[in-house]
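In: Let me see the structure of the following:
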Amino acid sequence: MRKSRPAISATTVLLLALTGCSSAVDAGKLLPPPPPSTASSSSGGGSTALGTNPLDNPDGTKPGLGPITSAQDLAKARELIARVRTAGKGPKTGYERSKFGYAWSDAVDGVPLGRNGCDSRNDMLARDGRKLTHKPGSTCIVTSMTIYDPYTGQTVAWTKEHASKVQIDHVMPLSYDWQMGASHWDETKRKQIANDPLNLLPADGSQNAQKRDYGPASWLPANKAVRCSYAVRFAQVSLKYALPVTTADKKVMLAQCGG
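Out: So this is what the prediction gives:
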């Protein structure tokens, strides 16, 4: 005789609900942070659940921004930041976002992922997000995902209906770039720094709003674990585009990595 299946208890139903068996994703809902990776944090360790060590990601094509913790990598971080040139800020006069091209344009030459058929915002969501869903008929437009935000240390469930919950931060802000020398560039170079994956990082919208166009001396991520990594990424952009930082910013950048 065929055995009947045991009835599902109310307790089991409750456990299923609590463990997230629903397929719905609540926009902006904070999830438990991913468990720390057991991979080495030394250079060459690659990407982990908490993002990529920036020393292992010189072109910005690997996901996220992972912490730098080993003594060896902290020394390398200080050496990289030490190479950054310093200068005083120029005037903000004449700055407009449009001077750096149409926002999130794909029509940019000379940067990774340029002209790949997807705009740079969706490229960054796809680079750093997990469990992606896309708009029907599109392979580019991300409509939901989970993403680890390095600036807060939280994993967020995100949907396009509440797009501003996750914003794309220009690590080296465009207004800052303008004041440090980009005002003298042609539009082609300004479009590159505005859409270069090295200078783009999906992050918590409120953190991005707090940052404004400040350098590291005036703003650092709330998550202290990535402050050295943030300083390294700021330095990587500075060096790639031959833009100086202020003396105060460089001092703070070095301090985040033990300098």
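
In: use CA for all of it now, contacts and neighbours both
Out: OK.

In: On the three-state scheme, the residue positioned nearest the centre of the chain is what?
Out: For the chain, the residue lying nearest the average C-alpha position, counting by CA atoms, centre = their mean, turns out to be residue 201 (2.1 Å). With DSSP: H, G, I helix; E, B strand; the rest coil as the basis, residue 201 sits in strand.

In: Would you confirm that it contacts residue 173?
Out: No. Using CA atoms under 8 Å, residue 201 is not in contact with residue 173, being 11.4 Å away.

In: now the helices for the stretch 51-200 of the chain?
Out: 71-82, 120-128, 174-179, 187-195 (DSSP state H, counting those that start in this stretch).

In: residue boundaries of the strands in the stretch 101-250 of the chain?
Out: 129-134, 142-149, 154-159, 166-170, 200-204 (DSSP state E, counting those that start in this stretch).

In: between the ones you listed, which gets nearest to residue 88?
Out: Of all the strands of the stretch 101-250 of the chain, strand 166-170 sits nearest to residue 88, with 20.4 Å by CA to CA.

In: this one next, for a side-by-side:
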Amino acid sequence: MGKPAWLLVLMFMVAGCGVIGLDEPVVPAPGSPTRAEVTALLDQVRVIDARPRPGGYERGCKTGQACVFGPAWTDDSDAPGSHDGCDTRNNVLAMQLREVVHRGRCVVVEGTLTDPYTATDIPFTKSDAGRIQIDHVYPLAAAWDMGAATWTPDKRRRFANDLSVNLLATGATTNQSKGDDTPAEWLPPARPNHCFYAAKYLTVAVAYDLPITVADNAALHEIARGCP
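Out: Below is the predicted model:
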């Protein structure tokens, strides 16, 4: 099934809508998902009372660590784009940055990111690679708590490397501030980006049958009311 038009546009543009709790209107950016599109996703997602805390989440893959989502940015998964000889991080950078310069076929060494969470331009160079990180829109730790703890290792590797729905390049500070928060706890700093984020988060949840909490549901419905 093809991607909806708004999702194709949002791969290259920063989208927007209103923000929770603020009275002044925000003009949605071109390419924003509509209220109807966000609401349709909300109608499909499961809602649970609160985030479970089953324990056992360990991302690290060093000796003695659980490595529950597989090695970071592995090319060895059944996620879209895998097994192309390039690691997932470089694939995401190549997709999202503009004016990209490669070393060899895979390694991105230069480019510019329009951060989908802050709407600011961030220059990227390989020598300062840590300035840009790759965010899991639906965080790995949250996914683990919400059901991924029962998935097969193959499905968890796919989820962690699925650049078709769940991965966005963003500034390191923004990514670290987000952590494993869900929409009731964190929204993009740029007010015009909330519709984009809501639709993106819900797209992941629906694709992987992951639930959202009652608090997330309320926050996302509030965002939807401000979408075009």
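
In: Can you give me the TM-score here?
Out: TM-score of the superposed chains, computed with TM-score structural alignment, normalised by the length of the second structure, equals 0.83; 202 aligned residues with a CA RMSD of 2.0 Å.

In: picking up where we left off before, in JSON lines, list the strands of the stretch 101-250 of the first structure along with distance to residue 233 of the first structure.
Out: Formatted as JSON lines, the strands of the stretch 101-250 of the first structure follow (distance: least, CA to CA, whole Å):
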{"stretch": "strand 129-134", "distance to residue 233 of the first structure": "19"}
{"stretch": "strand 142-149", "distance to residue 233 of the first structure": "15"}
{"stretch": "strand 154-159", "distance to residue 233 of the first structure": "20"}
{"stretch": "strand 166-170", "distance to residue 233 of the first structure": "11"}
{"stretch": "strand 200-204", "distance to residue 233 of the first structure": "10"}
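
In: ranking the ones you listed by burial, who's on top?
Out: Neighbour counts averaged per stretch over those are highest for strand 200-204, at a mean of 27; criterion: mean count of other CA atoms under 10 Å.

In: Who's the closest spatial neighbour of residue 235 of the first structure, skipping the chain neighbours?
Out: Of all residues not flanking residue 235 of the first structure in the chain, residue 81 sits nearest, at 5.6 Å (CA to CA, 6 or more residues apart in numbering).

In: Look up how far residue 216 of the second structure lies from the aligned residue in the second structure for that neighbour.
Out: With TM-score structural alignment defining the correspondence, residue 81 of the first structure maps onto residue 42 in the second structure. The gap separating residue 42 of the second structure from residue 216 of the second structure is 10 Å, by CA to CA, to the nearest Å.

In: Determine the residues that are contacts of both of these two.
Out: Common contact partners of residue 42 of the second structure and residue 216 (CA atoms under 8 Å, 6 or more residues apart in numbering): none.

In: Counting neighbours, what do you get for the counterpart of residue 160 of the second structure in the first structure?
Out: For residue 160 of the second structure, the aligned residue in the first structure is residue 194 (criterion: TM-score structural alignment). If you count neighbours by other CA atoms under 10 Å, residue 194 of the first structure ends up with 27.

In: What of residue 217 of the second structure?
Out: The burial count for residue 217 of the second structure: 21, using other CA under 10 Å.

In: ditto for residue 8 of the second structure
Out: Residue 8 of the second structure - counted by other CA under 10 Å - has 12 other residues nearby.

In: hang on, the earlier thing: correct me, but the residue nearest to residue 235 of the first structure touches residue 251?
Out: No. The criterion here is CA under 8 Å, and residue 81 of the first structure misses it with residue 251 at 9.4 Å.

In: And residue 177 of the second structure, what's its match in the first structure?
Out: That one, residue 177 of the second structure, aligns with residue 210 by TM-score structural alignment.

In: Repeat that for residue 222 of the second structure.
Out: In the first structure, the residue paired with residue 222 of the second structure is residue 255, using TM-score structural alignment.

In: Could you do residue 141 of the second structure as well?
Out: Under TM-score structural alignment, residue 141 of the second structure pairs with residue 175 in the first structure.

In: how about the nearest residue to that match, chain neighbours excluded?
Out: Using CA to CA, 6+ apart, the closest residue to residue 175 of the first structure is residue 213 (6.0 Å).

In: Tell me how many other residues crowd that neighbour.
Out: Residue 213 of the first structure, neighbours per other CA under 10 Å, totals 18.

In: got a list of what the residue mapped onto residue 69 of the second structure from the first structure touches?
Out: Residue 69 of the second structure maps onto residue 100 in the first structure when the alignment is built from TM-score structural alignment. Counting by CA under 8 Å, 6+ apart, residue 100 of the first structure touches 174, 187, 190, 191, 194.

In: now stretch 177-184 of the second structure, how far from the centre of its chain.
Out: How far stretch 177-184 of the second structure lies from its chain's middle: 11 Å, per CA atoms, centre = their mean, to the nearest Å.

In: My error: substitute stretch 35-49 of the second structure in the last question.
Out: Here stretch 35-49 of the second structure shows a centroid-to-chain-centroid distance of 17 Å under the convention CA atoms, centre = their mean.

In: quick one on the thing from earlier: out of the helices of the stretch 51-200 of the first structure, flag the one nearest residue 29 of the first structure.
Out: helix 120-128 (16.6 Å).

In: and that closest one with strand 142-149, angle?
Out: The directions of helix 120-128 of the first structure and strand 142-149 differ by 60 degrees, with axes from the mean of the first three to the mean of the last three CA atoms, to 10 degrees as the criterion.

In: Give the aligned range of helix 120-128 of the first structure in the second structure.
Out: Using TM-score structural alignment, helix 120-128 of the first structure pairs with 88-96 in the second structure.

In: Relative to the first structure, which residues correspond to the longest helix anywhere in the second structure?
Out: Counting by DSSP state H, the longest helix found in the second structure is helix 194-207. Here helix 194-207 of the second structure aligns to the first structure at residues 227-240, judged by TM-score structural alignment.
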